[in-house]
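Participant: Please work out how this folds:
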Amino acid sequence: MTWATQAKQYEQALINDLNQIIRIPSVLDVKTQTPQTPFGIDMIRALSQMEAFASRDGFRYGRVDNMVTWIEFGPQDAIETVGILTHIDVVPAGDGWLRPAFNPEILDGLYFGRGAADMKADLMSAYYAIKMLADQNRLLKRKIRLIIGTDEENGWRDIPRYIEQEGEPTLGFSPDGAFPVINGEKAFQTVQLRFPSISNGTYILERFISGNRPNVVPGEAKARIQVPHGVNLVQDFDNFLQQQPFLNGDAQQIGQTVKLSLLGVQAHGAYPADGKNAGTYLAHFLSHYDLGGDARAFLDFVGITIHQDVYAHGLGLAYQDAQMGDLTLNVGVMRYSNHGQGTILLNFRYPQGVNLQAVITQVQRHLNGLQATVNQVQAGMPPHLVPVEDELVRVLSDVYAKQTGQYLPPRTSNGGSYARLLKRGVAFGGQFPDLKVTSHQANENIPVVNLTKTMAIFAESLWRLCQ
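Facilitator: This next block holds a predicted model:
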């Protein structure tokens, strides 16, 4: 019996457990943050649910500072460990869902729900891969640890804490990327621009807001503008939308006050070309009007200099490495409040050959009148690369080729997975090639058949890595 055939027998049980995890809205919640619930109460609920599964199935498990749960199978005294680094937190649901984001559904062979693609389904496929090995009483030489974090979508404060207390696995993978093996990950760094926001001119920008996370392409933007007497901005906005059929929006004008709302296409910030940035499009529309002062500089920078510029040509940062690919830019957060302070968060993904200081310097050189201070946000991560000759890369590549009938060479990703926290760590699954990426998007989904297909690949990979 093949690995895939064996895994298929677990499909309904896997779906049932996945449903329970998807229903928990494990989004960072500052309102319920305490020393006992460092990222909010729903994160604790999600970890507790995974521990309930582990208890039910007879696995060893533990928790680190209410940030990480680990689940273990294999010889307890084994010197070496194969780690599977995952996370159970998700980004906010956002707008545009056809059905409730935290009420999982299967429609036309697709499993829908926030976290289906990133990465609760792959977490459960990994869990069930371990369960299948345990059910078959497989004897391992290395032990396996499924390591479940709760802060991947925000500050990465969880897995470093785990490694500090529990130690670093000998080698491992994170099913938070794509197949085949991703042995290289670009650096990622968020840069913050802070600037005064005083508007003057014929038109006055009162407020502009778009985006919630630097690693998400904003799907919505809103603005409030004061316009001169007799100006009908609503008609201009309607004409703009007609010229951009991939955008939707709404305009309301009462007297001289205009409220604009624009819907673009939300996407993962690692792949900004997959989205349509609502914030930069709205800024581009407004940049054609007589707004002065800081509003002028803000709209020119966001709406012209970096609008539709995912490779950062406008910042003088266009760069490509032969092994790791292009530098990319996502404009993740835009805020402007008249007589307040404005903020822009730029999320960069860059290969070896680029460094943070070069990024900051180039941003400073291309502000074009925007009186902004430029600083990094948090620590970021340097580029990460595991040689293709490493046992880990060789085994995972071979298993994928064997089970799919197609060999694909290891590659580099724009995404950042927890695998980069291990010296010998790679991203591996569960996005299959040629499948549309729906991570961080409305109506996030994966094909149901991929649940056990991924599970089978993980199971054989773990088996071989533990021999």
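
Participant: contacts and neighbour counts: CA atoms only from here.
Facilitator: Will do.

Participant: quick one, helices of this structure?
Facilitator: 3-8, 11-22, 41-57, 120-135, 159-166, 233-243, 278-286, 293-300, 356-365, 391-404, 449-465 (DSSP state H).

Participant: Can you tell me what sits against the first one?
Facilitator: Residues lying outside helix 3-8 but in contact with it, judged by C-alpha atoms under 8 Å, 6 or more residues apart in numbering, are A129, M132, Q403, T452, K453, M455, A456, I457, A459, E460.

Participant: if we go to 7 Å?
Facilitator: Outside helix 3-8, the residues that touch it by C-alpha atoms under 7 Å, 6 or more residues apart in numbering are T452, K453, M455, A456, E460.

Participant: Please convert these to CSV, extending it with distance to N414 and neighbour count.
Facilitator: As requested, the contacts of helix 3-8 are exported to CSV (distance: C-alpha to C-alpha, whole Å; neighbours: other C-alpha atoms under 10 Å):
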residue, distance to N414, neighbour count
T452, 26, 28
K453, 24, 21
M455, 24, 32
A456, 26, 27
E460, 27, 22
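
Participant: next up, for comparison:
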Amino acid sequence: MKEQKMKHEIKRRIDQYLEQTEKQMLDGIKRSVQIQSVKGEPSKEAPFGEGPRLALLDALKQADELGFKTENLDSRIGFAEYGAGEEMVAVLGHLDVVPAIGEWTHDPFCAEIYDGMLYGRGVLDDKGPVIGALYALAAVRHSGVDLKRRIRVIMGTDEESGSSCVAYYKERKQELPVAGFTPDACFPVIFCEKGCLVFEIGCELSKETLGRLQKFRGGTAPNVVMEEFEIHMLTEGGSCSMYKKGRSAHAAAPSLGINAGVAAAKELAQVRLAPEIDDMMRFIADYIGDETQGKGLGIDHTDEETGCVSVNLGILGIREGRAYLTLDIRYPNNADPEWIKKEVERKASSRNLEIQSIRHSPLMYLSKESALIKTLMNVYEQEMGAGAKPVAIGGGTYAKSFSNMAAFGPLFPGQKDCIHQPDEQAEVELLKKAVRMMAYAMAELAQAEEVNEWM
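Facilitator: Okay, here's the model as predicted:
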């Protein structure tokens, strides 16, 4: 009974602090969203471009203003820390964002609040949760809870392009957390993230084709459904021009979008432009098409617990005399990534295309009965009620960066998922609730007796 009263008092103090600093926190989130932290031209001072560097500097400054110890690891990744103890638990988030493409009704980098909704690129993925995590950490400090280990909020700047920032953190021999979570997905808690294979597939273009192909471009990133595609090519009888408009969506759920590259390929596969371009268009039309579960490629696989394969055509373009495309393929538990690689290579070869590179992010799976999942589920159920279950997702989060981490928030069940889409938005009241949940989870993880068996 005494322990329950103490937990209630800790929560009351956390809630009190977050209520008192609500405006300050929202202003801090706005400040971060207003920085256009899309990956850009690298330099010695800004390895991922000036935007991500400025976003990290701003977040560390906000942490400094809250009174935390901070560290900047060469403008790639940084952290804020509180507490004492030999062990450390972490909250891992990112400050880089995908491009703000598409038709927005609110300026993506203005961070307006309209009718209770905060609009802007990054308000959900992942600047809102990251800045919120700093205030959650301050609330834990304010609560006076007795912690057995330190809490670190780690902030990366290259998650959307491969998470090389976390690789750098590890290369620098930085301390690894004994447990933690990333607020980069949804509640109640993610027990499985599908594996992800990103293929770059292409072919060399002849001098004649290069001379006639004046425009051939579409897409912004492998993990975004291609929203626009454009081609302009001179032909013997004149020219071929085409522009296709689709609808963007995250590659974790490509069926929610309309792929402009696929739409174009289905038409272009019926005409003859140049052998290399014809092969690429037939590859897309024959083996990818409108369905998104890999049936055309012969890699469709479904796991009852963790879902099915998904395939997204992300980019079409020309680089260094080669035409290329990217495929983002997510696979569930019990699917063999080596089998997927072989099948994709076989299909590409049948259309005279070569695999130029493969980037692999392995599947992340934690037992639903593990102590880490149960602890985070308990935090969620105490606030939202029983009945929810841990979920599997197609999206990859920072949780894959560490072996003892799960994704926890910020989206609640039923909340509109507009991550990577135009008019990215967060309901202010739900964002505040997510920050409270993060604070409760930080306190639980940092005061637990043992974490050695949490996997």
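
Participant: What value does the TM-score take for this pair?
Facilitator: The TM-score (TM-score structural alignment, normalised by the length of the second structure) is 0.89; 433 aligned residues with a C-alpha RMSD of 2.3 Å.

Participant: could you dump the helices of the first structure to JSON lines with distance to G264 of the first structure?
Facilitator: Below are the helices of the first structure laid out as JSON lines (distance: least, C-alpha to C-alpha, whole Å):
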{"stretch": "helix 3-8", "distance to G264 of the first structure": "38"}
{"stretch": "helix 11-22", "distance to G264 of the first structure": "25"}
{"stretch": "helix 41-57", "distance to G264 of the first structure": "29"}
{"stretch": "helix 120-135", "distance to G264 of the first structure": "26"}
{"stretch": "helix 159-166", "distance to G264 of the first structure": "33"}
{"stretch": "helix 233-243", "distance to G264 of the first structure": "11"}
{"stretch": "helix 278-286", "distance to G264 of the first structure": "4"}
{"stretch": "helix 293-300", "distance to G264 of the first structure": "17"}
{"stretch": "helix 356-365", "distance to G264 of the first structure": "25"}
{"stretch": "helix 391-404", "distance to G264 of the first structure": "36"}
{"stretch": "helix 449-465", "distance to G264 of the first structure": "29"}
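
Participant: ok, D118 of the first structure touching T438?
Facilitator: No: here D118 of the first structure does not reach T438: they are 8.4 Å apart, not a contact under C-alpha atoms under 7 Å.

Participant: With neighbour numbers in mind, choose between these two.
Facilitator: Neighbours were counted for D118 of the first structure and for T438 using other C-alpha atoms under 10 Å; D118 has more, 30 against 21.

Participant: The more buried one matches what in the second structure?
Facilitator: Alignment note (TM-score structural alignment): D118 of the first structure maps to D125 of the second structure.

Participant: Look at the alignment partner in the first structure of S367 of the second structure and say how many residues are nearby.
Facilitator: Here S367 of the second structure is matched to P387 in the first structure, going by TM-score structural alignment. Neighbours of P387 of the first structure under the rule other C-alpha under 10 Å: 13.

Participant: Which residue is the nearest non-sequential neighbour of P387 of the first structure?
Facilitator: N183 (7.2 Å; C-alpha to C-alpha, 6 or more residues apart in numbering).

Participant: so what corresponds to the one you found in the second structure?
Facilitator: Checking TM-score structural alignment: N183 of the first structure goes with F191.

Participant: which residues does that match contact?
Facilitator: So F191 of the second structure contacts Y365, L366, S367, K368, I373, P390, V391, A392, A406 (C-alpha under 7 Å, 6+ apart).

Participant: go on, E159 of the second structure?
Facilitator: By C-alpha under 7 Å, 6+ apart, the neighbours of E159 of the second structure are H94, D96.

Participant: State the distance spanning the first to the last residue of stretch 206-221 of the first structure.
Facilitator: With C-alpha to C-alpha, to the nearest Å as the measure, the ends of stretch 206-221 of the first structure fall 14 Å from one another.

Participant: Return the distance of the match of N183 of the first structure relative to F402 of the second structure.
Facilitator: 14 Å.

Participant: that older thread, any idea which of the helices of the first structure gets closest to E105 of the first structure?
Facilitator: helix 11-22 (8.6 Å; C-alpha to C-alpha).
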